[in-house]
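# one predicted model, sequence on top.
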Amino acid sequence: MSDAYPTDRHVYDYVITDSKTERKFVETLDKSTEVCVYAKLPKAFSIPTPVGNYNPDWAIAFNQGTVKHVFFVAETKGSMSSLELKKIEAAKIDCARKFFARITSDNVKYDVVDSYERLMELVQ
């Protein structure tokens, strides 16, 4: 259970992270006073795209009044450079952006982040 991180704001008592980037993200997310609750999305949660199903990493709910977007769906990546993403992965992320833009209100946002700091830039 070395990949399990004990949490206070996650929907479960522990969260399993897939990378160092995710682990650092969770550590900061869990301590944030702006975050109400968050969840690592299960593999079964996927968005159909023309290049295959896509599974975002996180769903985050912020405390109302602390940020512009109350709900956020995030993909965490170690690098924000699209040149470093595989073409299929980049296509899935582009499809997810369009998908969430069509089905959500101004309170919900989807994007790719490499850190909690980047997440906060997008929601404030």
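Arrived safely. Numbers count the residues shown, from 1 in each chain.

# please count neighbours and contacts with C-alpha atoms only from this point.
OK.

# so who does Val15 touch?
Val15 makes contacts with 4-7, 40, as judged by C-alpha atoms under 8 Å, 6 or more residues apart in numbering.

# neighbour-wise, which one of the residues you listed leads?
Compared across the contacts of Val15, Lys40 has the highest neighbour count, 20 neighbours, by other C-alpha atoms under 10 Å.

# strands of the chain, residue ranges please.
For the chain, the strands defined by DSSP state E occupy 4-6, 14-16, 35-40, 58-62, 71-76, 108-113.

# got another one to weigh against that:
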Amino acid sequence: MKIKFKHQSFQQHAVQSIVDCFKGQPNEQSRFTLDKGKRQKYEQGKLDFEAGQELLDVGFRNHKIQLIEQDILANIQAVQRSNGLKQSERLEGKYNLTIEMETGTGKTYTYIRTMYELYQKYGWSKFIVVVPSIAIREGVLKSFQMTEDHFMNEYGTKARYFVYNSKQLHHIDKFASDAGINVMIINSQAFNSRGKDARRIYCTRKPPVRLGVQESL
């Protein structure tokens, strides 16, 4: 039995509010040279290197925000006015936006839909969902699985999503080299870790610009 998702106006309004914060941003996609070093072959779960075979591929990242800070602030203030919120006097950090929704209102569904809208409107395709625990990480993964067909019907495309694992770095390569919507789900301990294996997430040359979503209880 498949779950049917009903369009909720407050969820769509929340998605549009996020999209409007970047009103005026051109719909473009940035490419970069993805340097994988030695050519890698995954055979029987083991990593093998072909000596002397350098591998240079094309990667895709979110296009740099073209708007000046005053325009971003004006967009945010317009969204705040329309929602009856106190207007920000300045930007906090570098586009450090916090979106709050009540428990049980469909936060996960809403931010997944936001990814599709940002991809459709601005061409942004790389997203990282940071969660505080493994249990919530598994719940988020399940939500992506459950909504996959629904969003395929809505937008005509599927997001590629995976759980970050420092032992499965081929997922990182695909995340960077695929032009479609790509989502990395990672718990905060792994994201903030300074361990030898975990730090490999930062080792890609010219990494994609990331728009992260903090998932909480």
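Sure, I can see it. Note that the coordinates shown come from a computational prediction; the quantities given were computed from them, not determined experimentally.

# could I get the TM-score for this pair?
With the length set by TM-score structural alignment, normalised by the length of structure 1, the two chains reach a TM-score of 0.37; 80 aligned residues with a C-alpha RMSD of 4.9 Å.

# just to revisit the earlier point, just give me the closest of the contacts of Val15 of structure 1 to Glu89 of structure 1.
Nearest to Glu89 of structure 1 among these, counting by C-alpha to C-alpha, is Lys40 at 18.7 Å.

# select the longest helix from structure 2.
If you go by DSSP state H, structure 2 has its longest helix at helix 134-155.

# report how many residues lie close to Phe191 of structure 2.
17.

# tell me the SS of it?
At Phe191 of structure 2 the chain is in helix, as set by DSSP: H, G, I helix; E, B strand; the rest coil.

# could the strands of structure 1 be laid out in JSON lines, adding distance to Met120 of structure 1?
Shown next, in JSON lines, are these (distance: least, C-alpha to C-alpha, whole Å):
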{"stretch": "strand 4-6", "distance to Met120 of structure 1": "22"}
{"stretch": "strand 14-16", "distance to Met120 of structure 1": "21"}
{"stretch": "strand 35-40", "distance to Met120 of structure 1": "10"}
{"stretch": "strand 58-62", "distance to Met120 of structure 1": "11"}
{"stretch": "strand 71-76", "distance to Met120 of structure 1": "11"}
{"stretch": "strand 108-113", "distance to Met120 of structure 1": "10"}
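
# out of these, nearest to Phe100 of structure 1?
strand 108-113 (6.3 Å).

# now the closest one against strand 71-76, angle please.
20 degrees (axes from the mean of the first three to the mean of the last three C-alpha atoms, to 10 degrees).

# now for strand 108-113 of structure 1, which elements pack on it?
In terms of contacts (3 or more C-alpha pairs under 8 Å, 6 or more residues apart in numbering; DSSP states H and E), strand 108-113 of structure 1 is packed against strand 71-76, helix 87-103.

# pipe those into JSON lines and attach distance to Tyr14 of structure 1 per row.
Shown next, in JSON lines, are these (distance: least, C-alpha to C-alpha, whole Å):
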{"stretch": "strand 71-76", "distance to Tyr14 of structure 1": "18"}
{"stretch": "helix 87-103", "distance to Tyr14 of structure 1": "27"}
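
# of the contacts of Val15 of structure 1, which pair is most distant in space?
Pro6 and Lys40 (13.1 Å).

# circling back: nearest to Glu27 of structure 1, out of the strands of structure 1?
strand 4-6 (8.2 Å).

# which strands and helices sit next to the closest one?
Using 3+ C-alpha pairs under 8 Å, 6+ apart: strand 4-6 of structure 1 touches strand 14-16.

# the closest residue in space to Phe62 of structure 1 that isn't next to it in sequence - how many residues pack around it?
Once flanking residues are discounted, Phe62 of structure 1 sits nearest to Val35: 4.3 Å by C-alpha to C-alpha, 6 or more residues apart in numbering. Neighbourhood size, Val35 of structure 1 [other C-alpha under 10 Å]: 20.

# now Val35 of structure 1: how far from Tyr14 of structure 1?
Per C-alpha to C-alpha, to the nearest Å, Val35 of structure 1 is found 16 Å from Tyr14 of structure 1.

# likewise Asp111 of structure 1?
Counting by C-alpha to C-alpha - Asp111 of structure 1 and Tyr14 of structure 1 are separated by 24 Å.
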